[in-house]
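K.L.:
got a structure for you, letters missing:
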């Protein structure tokens, strides 16, 4: 099968097309023909083995990538199931987490898949898993957003941000999105009641106070973020770090954890959504919102499988609107 492989850590240029053996569904596994796969910041972190501390924790690989084929978000069609699999059959159209998604076929487990909403194409469906589940957890699970609250999403035009704005609106919150000039109309179209152009003003200096801030960008001093919260408001920190950092976003998230016991506000890190986590219920919740017409994936660009490196490079530069998707078959 055609696949994009990575044999060493490095920039997107280390990715290369190759012909490799197709996987087979083992016991409790599902074989999916991949039609589209999304690119996440997670992917370039794995590609670079970044932050370096992640290599020591064992999930990335110490001196070279643990997985030959990159990619995790996918949408496609089930072609085979292994022994012991119930509830998923060949021919089912699905979306979810498929390790090795930058390929024509990938194996995963049934708990990491849900039915693809009928109204979504495969490219839109592939944009959903990691970004939408992370946004759901940031806004609903960790952030505890409620109707009538004032919610600010920093990085509102990104992959997670576009989902977060819509999810917060669906919960009845009054949403403010922070983005660059070129994305103001996009964020407004997602339902944000207010949009702050960060190239013209700093949301922490506007005098506004929010019940919940989801920070997808990082890099701001914790004191400034707290200043934009109500006295009992919640900060959900998700972001920070850049290629080559020893600790990456983990350093800023640890500072949030350390400060939380000493303030009245709730300061919470958003633990990354990983493919082996309990995600099935969250995937179902997100697809229910999509089927109800309350959430729509935003796809920025698409690239063919052979140009996956260009797609990863685009996401790594940090200027993608919504999601970047790889078309496979």
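P.N.:
Structure received. Note that this is a predicted model, so its numbers are computed, not measured.

K.L.:
contacts, neighbours, all on C-alpha from now
P.N.:
Fine.

K.L.:
Nearest spatial neighbour of the spatially most central residue of the chain, chain-adjacent residues omitted?
P.N.:
The centroid of the chain falls nearest to residue 131 when counting by Cα atoms, centre = their mean (2.6 Å). In this structure, residue 131 finds its nearest non-sequential neighbour in residue 160, 4.6 Å apart by Cα to Cα, 6 or more residues apart in numbering.

K.L.:
gap between that neighbour and residue 119?
P.N.:
Per Cα to Cα, to the nearest Å, residue 160 is found 21 Å from residue 119.

K.L.:
picking that back up, show me the contacts for the residue nearest to the centre of the chain.
P.N.:
Shown in contact with residue 131 (Cα atoms under 8 Å, 6 or more residues apart in numbering): 40, 159-160, 163.

K.L.:
Mind checking which of those residues land in helices?
P.N.:
Judged by DSSP state H, the contacts of residue 131 include 159-160, 163 as members of helices.

K.L.:
sorry, back to before: got a winner among the contacts of residue 131 for most neighbours?
P.N.:
residue 159 (30 neighbours; other Cα atoms under 10 Å).

K.L.:
second one coming, line it up with the first:
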């Protein structure tokens, strides 16, 4: 089968398109014929091995897994022992530990759910990691409720575009922060208001918000706190930072400062959960959430896709078709 292979950490040029053996599903696994796989900043960090902290999970000197990629959608080709929920021919989407950038991938059955009717494979592949991050931030961390005011920075990006829609689905009044060229995208997501950061600094405006999901972190914590209500919640969410520890320093500062104010400063790490994927499938099925697809690339151009994601200006999601 055709697959994207990585033998060392580095820039997108380390990715190679190669012929490799097709895997076989183990107990509790499905063999999925991948139709599409999405990529996000986390995939870029794993590819480069920076911040170096990621290497503790993916291999200290070189990638432990030769085929990158996590989020996918496709058709079940075969089922392993003890799998009863799916059968060959079912359309599924979800996440794998690795190996999504290939024609076939073995995935634990409990990492997958059925693709809703009228949702394409490309759109389904765009959902798992980014949408689960947005869902957990809005529902579990911020506990967004009807009537609250929510501000999302990077509102046109992968996590941001889902967060705007999910906050609206929860009944919030949502403001999206974006650049001039992305105003129409943010408006199409259902945002009630938008802030063009090239013209306005939201941290210096008079408006205060109950919840701020900061996907960009272009301002200091102190500056963003000025835009919070006295008991508001700030969720810093960015993988950027130093080459060694990435965002850990900012996380520690947020934790410390949170102990000295009624405001909640709550950085978090999202965890993939099947129940959350099922919740997202329901939101997709009802039309309350719809992925924004920026660009699609064929499998052989995966390096170009990661290069584009690494530049940090995507509108919605980048998907690789297989």
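P.N.:
Nice, thanks for sending it over. Keep in mind the model is a prediction, meaning the values are calculated, not measured.

K.L.:
quick one on the thing from earlier: wait, isn't the residue nearest to residue 131 of the first structure in contact with residue 137?
P.N.:
No - with contacts counted by Cα atoms under 8 Å, residue 160 of the first structure stays clear of residue 137, the gap being 10.6 Å.

K.L.:
which residues does residue 269 of the first structure contact?
P.N.:
With Cα under 8 Å, 6+ apart, residue 269 of the first structure has these contacts: 236-238, 253-254, 256-257.

K.L.:
Aligned to it, what sits in the second structure?
P.N.:
By TM-score structural alignment, residue 269 of the first structure lines up with residue 267 in the second structure.

K.L.:
Now name the helix or strand holding that match.
P.N.:
Residue 267 of the second structure is part of no helix or strand when elements are defined by DSSP states H and E.

K.L.:
Just to be sure, residue 35 of the second structure is in a strand?
P.N.:
Yes - assessed with DSSP: H, G, I helix; E, B strand; the rest coil, residue 35 of the second structure lies in a strand.

K.L.:
Apart from its chain neighbours, what residue comes closest to it?
P.N.:
Once flanking residues are discounted, residue 35 of the second structure sits nearest to residue 74: 4.5 Å by Cα to Cα, 6+ apart.

K.L.:
which element is the alignment partner in the first structure of that neighbour on?
P.N.:
With TM-score structural alignment defining the correspondence, residue 74 of the second structure maps onto residue 76 in the first structure. According to DSSP H and E, residue 76 of the first structure maps onto strand 73-81.

K.L.:
what's the mean distance for the helix or strand just after that strand versus the second structure?
P.N.:
For strand 73-81 of the first structure, the succeeding helix or strand toward the C-terminus, using DSSP H and E, is strand 93-97. Here strand 93-97 of the first structure, set against the second structure after superposition, deviates by a mean of 0.3 Å using mean Cα distance after the TM-score superposition for the first structure.

K.L.:
where does the alignment partner in the first structure of residue 281 of the second structure land in three-state SS?
P.N.:
Aligned counterpart of residue 281 of the second structure in the first structure: residue 287 (TM-score structural alignment). Using three-state DSSP as the criterion, the local structure at residue 287 of the first structure reads helix.

K.L.:
Distance-wise, check residue 287 of the first structure relative to residue 162 of the first structure.
P.N.:
15 Å.

K.L.:
With residue 145 of the first structure instead?
P.N.:
Counting by Cα to Cα, the gap from residue 145 of the first structure to residue 162 of the first structure is 16 Å.

K.L.:
Which one's more surrounded, the two?
P.N.:
residue 162 (30 against 23).

K.L.:
what about the residue nearest to residue 35 of the second structure, how many neighbours?
P.N.:
Per other Cα under 10 Å, the neighbour tally for residue 74 of the second structure reads 29.

K.L.:
Please apply the same query to residue 263 of the first structure.
P.N.:
So residue 263 of the first structure, with other Cα under 10 Å, has 11 neighbours.

K.L.:
Likewise for the one 4 residues further on?
P.N.:
For residue 267 of the first structure, the tally of surrounding residues (other Cα under 10 Å) stands at 26.

K.L.:
again, but for residue 289 of the first structure
P.N.:
Going by other Cα under 10 Å, the residues that sit close to residue 289 of the first structure add up to 15.

K.L.:
In terms of helices and strands, where is the closest residue in space to it that isn't next to it in sequence?
P.N.:
With sequence-adjacent residues excluded and distances taken as Cα to Cα, 6+ apart, residue 289 of the first structure is closest to residue 295, at 5.6 Å. Of the helices and strands defined by DSSP H and E, none includes residue 295 of the first structure.

K.L.:
Residue 295 of the first structure and residue 253 of the first structure: what is the separation?
P.N.:
Applying Cα to Cα, the value for residue 295 of the first structure to residue 253 of the first structure is 28 Å.

K.L.:
Many thanks, have a good one.
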